[in-house]
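Student: 3D model of this:
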Amino acid sequence: MSITFGKALAVRETPIPGLIVLDLPVHGDARGWFKENWQREKMTAAGIHLPDFGPVQNNISFNDAVGTTRGIHAEPWDKYVSVATGRIFGAWVDLREGDTFGAVFTIELDPATAIFVPRGVGNSYQTLEADTAYTYLVNDHWSPDATYTFLNLADETAAIEWPIPLAEVEISAKDKAHPRLADVVPMPRKKILVTGANGQLGRALRAEFGEHPWIEYATRGDLDLTSSDLDAARRWRDYDVVINAAAYTKVDVAETPEGRADAWAANVTAVAGLARVARENGITLVHVSSDYVFDGTKDGAYSIDDPVSPLGVYGQTKAAGDAIVATVPRHYILRTSWVIGDGNNFVRTMASLAERGIEPRVVDDQFGRLSFTSDIAATIRRLLEAESPSGVYNVTGRGAPVSWFDIAREVFRLSGHDPESVSGVSTEAYFAGSSAPVAPRPRNSVLEVSDVAVSAMSLEKYLESSATS
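Tutor: Purely as a prediction, here's the structure:
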């Protein structure tokens, strides 16, 4: 066996997306050789982006004779493949749903070469030297409940040019019985789970992402996020993204003993459970936050770097949820304000009052911008599709900050009613004499808008769509 010593650590792309070949430095002398087969820090520094691989198992396949042929097997996990000793001819076929289904890549591997095989890409090889040890790290444990996909080694469409004809080599009966490409059921893509699917944002996410086999919409009746059995509620390794649109948002009720417990359960305990599941299974967690994490005393718009300082229970639970989500390696925290969507909300209430001829008193000393759920949903999709960096993003409408009073007057005007029917009142005066608990509100809810934030919806468009729905 001849090994090239002294190669620099490098990566080579292949025609199969995500399948990459790595050249590994091997150091040798008369005594033998040494290599760092998997060195996360050096690989990341060299631009080899496998930091989230997270292997949990190391397997070795020893092959006694030249020509031993195994595969083509695609599993629902990633593999990092190398040769400990000997030499192989390797063949990989993309068996995932998509445009590259059936794409083939072949290469010879020796101890100085490794290959990263993404989930759903069929793996196979033929030994070119006796006593070959084929090693692979995987990032999930074998499960009888997992989905596996196979392709016949002799498939005419893939047309793999095996160095040693298949008729002359050792192949298992199972591998001989695998289907041709035309009969292969592609490996399904990883799933997206949307929680809180019946809420305003949940409905917007359903409209944005649509109905597909790989998207699951869950309500509290489908999935209890506060359950101690959350880890076992799904085969979480089959999920790529969880978008948490479930939240407790009754800001005033949260100031009561019962409401406080419910708010902490939904906004903290549930989020902690999802964060744990996401960390353990390499899932991207999308979390929707609120302007209520700030006390509203800042002069100017709040940036993503401003420290949180919540006033009431609701804001405290949202701030706690943000801190928990930030511990997940792949996460997006979307800060929003004054959310408006398909459901009961301030804008629809004002439109209803206008139609009924009621002249409301509306708070005029709280300032912010509306956040339409359709824009939030579109921004989430944009972040995911662009694989944007993890972190906090402010997602609200654009334009000059306004008060609730300003918005109410505009709703009256756009719906053909006299805006002068709306009168302004201070927060203190509005809630004066209330016998129920009242949560403190941030007077300044203005957020600096992130560049990725979609702002396609306007108050006028929203009212038009509400009138026709």
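Student: From now on I want contacts and neighbour counts done on CA atoms only, so please keep to that.
Tutor: Noted.
Student: Would you mind listing the buried residues in stretch 11-31?
Tutor: Of all the residues in stretch 11-31, those buried under the rule 16 or more other Cα atoms under 10 Å are Val11, Ile16, Leu19, Ile20, Val21, Leu22, Asp23, Leu24, Pro25, Val26, His27.
Student: Let's compare: structure for the following, please.
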Amino acid sequence: MVEFSKALTAHETAIPGVVLFDLPVHGDNRGWFKENWQREKMLALGLPDFGPVQNNISFNEKAGTTRGIHAEPWDKFISVATGRIFGAWVDLREGPSFGAVFTAELDPSQAIFIPRGVGNAFQTLEDNTAYTYLVNDHWSADAQGQYTFLNLADETAAIEWPIPLEQAELSDKDKAHPRMADVVPMAPRKTLVLGADGQLGRALREAYAGDPSVEFAGRAEFDLVDPASYERNWKNYSTIVNAAAYTAVDAAETPEGRRLAWEINVSAVARLAKVAVENRLTLVHVSSDYVFDGINETHPEDEPFSPLGVYGQTKAAGDAVVSVVPQHYIVRTSWVIGEGSNFVRTMNSLAGRGIKPSVVNDQIGRLSFTEDIAAAIKHLLTSGAPFGTYNLSNEGPAQSWADIAADVYAAAGSHRTDVTGVGTAEYFAGKDAAPRPLNSVLPLDKIKAAGFRPRNSGDALHRYLDSPSGEVRQ
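Tutor: Alright, predicted model coming up:
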């Protein structure tokens, strides 16, 4: 008997991601009506915006008809149109919850969300039962090769079928499915890291070392300017981390550099955004302090763009493109230091050779070590932090480039006074150089509120100088 006028309610289950819903069903002398799928209300209760594209109905003439256990490579939202079922769901995904079981009786007043990789089975408890489900991918013959199956009679799952299986109606295929010990778990969707050979890419390789669900692609594996690179089966991915960019600030002011900067930092990003939207992927994009003119003392995430040069203009345009992707993280950094050629390495090398440099002293900001950027990206993706833009640099007092150079010299055993501070205008006089923001300080309140605290910049600097990647003394 259908229970009328229940409030829409979500109930967590023993299987991560599987959510059981009570549905509002309105009845009178004519029959009943229900809102089987109400996106706005259900999202408010925590249902993923899984983007259904196909609606299927399974009609079952006799009570005791039993189907499953099938885990398909897509998400499903399941309900009963008429009749009543006993549903059984088994987690067949790779991971600690593999083998977890949840069962429930469902009538038209209930529905259940089943994530990709969770095995789905049901047994009809009444004649003329119709079982309906929304899925977020189109069925195809090719997709069947990605299914994972479990035998309905598996002793490990130990499902207590209301109608014993020997008395139920089963297909020969379902009878032949493997036991739990022989099931190949469904692998998770992959994270694709682009720009994997750059400074941040190498830090991300370290952060995700040993994780088979993360795939790394340098230019040889994924050329951002080649349209053919984007032709892959994106259904196998959940996330794209774009750690690639054109970062030659001064060269971007030249005709050739301007073209490359727009092609890599904007056109390629637009292609990635299109892929993310069409395939419901999360897109992580790395931004820069150069999207601002540096006039304000600090630059919160919601400050309007005010780039000074071509590089900053292309980064701002790329940020604007990414911001329209429903599931996105923009990680805005400043003064990036990692494995490869960078300011700290250069100063360390000069100190080791006894050279006394002139260094800009009126540009103010904080270093962002790639180890911390990679850790922040991983934290955002694993913690379920709200989508949006997050500032990320190391923590500590703001410094000039000359202050940082003096710190490096002191750490190298040289004198801080070996570094002479000069103004930006004087330093770049007579040189073909892009304009630079004088203040690049990024407040970190938002990333801290999301549960991530960057290391102190001074501590990170000393650790970097003591590491093989930072040690370049001659």
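Student: How close are the two chains, by TM-score?
Tutor: Overall, the chain-to-chain superposition scores 0.96 on the TM-score scale (TM-score structural alignment, normalised by the length of structure 1); 462 aligned residues with a Cα RMSD of 1.4 Å.
Student: In terms of helices and strands, where is the corresponding residue of structure 2 for Leu137 of structure 1?
Tutor: In structure 2, the residue paired with Leu137 of structure 1 is Leu134, using TM-score structural alignment. Secondary structure assigned from DSSP states H and E places Leu134 of structure 2 in strand 129-135.
Student: just checking, next helix/strand downstream of that strand?
Tutor: Taking DSSP H and E as the definition, the helix or strand right after strand 129-135 of structure 2 is strand 148-149.
Student: Hmm, Arg37 of structure 1 is touching Val26, no?
Tutor: Arg isn't right for residue 37 of structure 1; it's Asn. No. If you go by Cα atoms under 8 Å, Asn37 of structure 1 and Val26 don't touch, sitting 9.1 Å apart.
Student: circling back: so which of the buried residues of stretch 11-31 of structure 1 comes closest to Gln126 of structure 1?
Tutor: Closest approach to Gln126 of structure 1 among the buried residues of stretch 11-31 of structure 1 (Cα to Cα): Val21, at 17.4 Å.
Student: which SS state does the closest one fall under?
Tutor: strand (DSSP: H, G, I helix; E, B strand; the rest coil).
Student: nearest spatial neighbour of it, skipping sequence neighbours?
Tutor: Nearest in space to Val21 of structure 1, with sequence neighbours left out and distances taken as Cα to Cα, 6 or more residues apart in numbering, is Ile115 at 4.4 Å.
Student: Burial check on the aligned partner of that neighbour in structure 2, number of neighbours?
Tutor: By TM-score structural alignment, Ile115 of structure 1 lines up with Ile112 in structure 2. Using other Cα atoms under 10 Å, Ile112 of structure 2 is surrounded by 22 other residues.
Student: still on that earlier bit, average gap between the strand holding Leu134 of structure 2 and structure 1?
Tutor: If you overlay the two and look at strand 129-135 of structure 2, the average distance to its match in structure 1 is 0.6 Å (mean Cα distance after the TM-score superposition for structure 1).
Student: Distance from that strand to the middle of the chain?
Tutor: Distance, stretch centre to chain centre, for strand 129-135 of structure 2: 30 Å (Cα atoms, centre = their mean, to the nearest Å).
Student: same question, stretch 109-127 of structure 1
Tutor: In terms of Cα atoms, centre = their mean, the gap separating the centre of stretch 109-127 of structure 1 from the centre of its chain is 27 Å.
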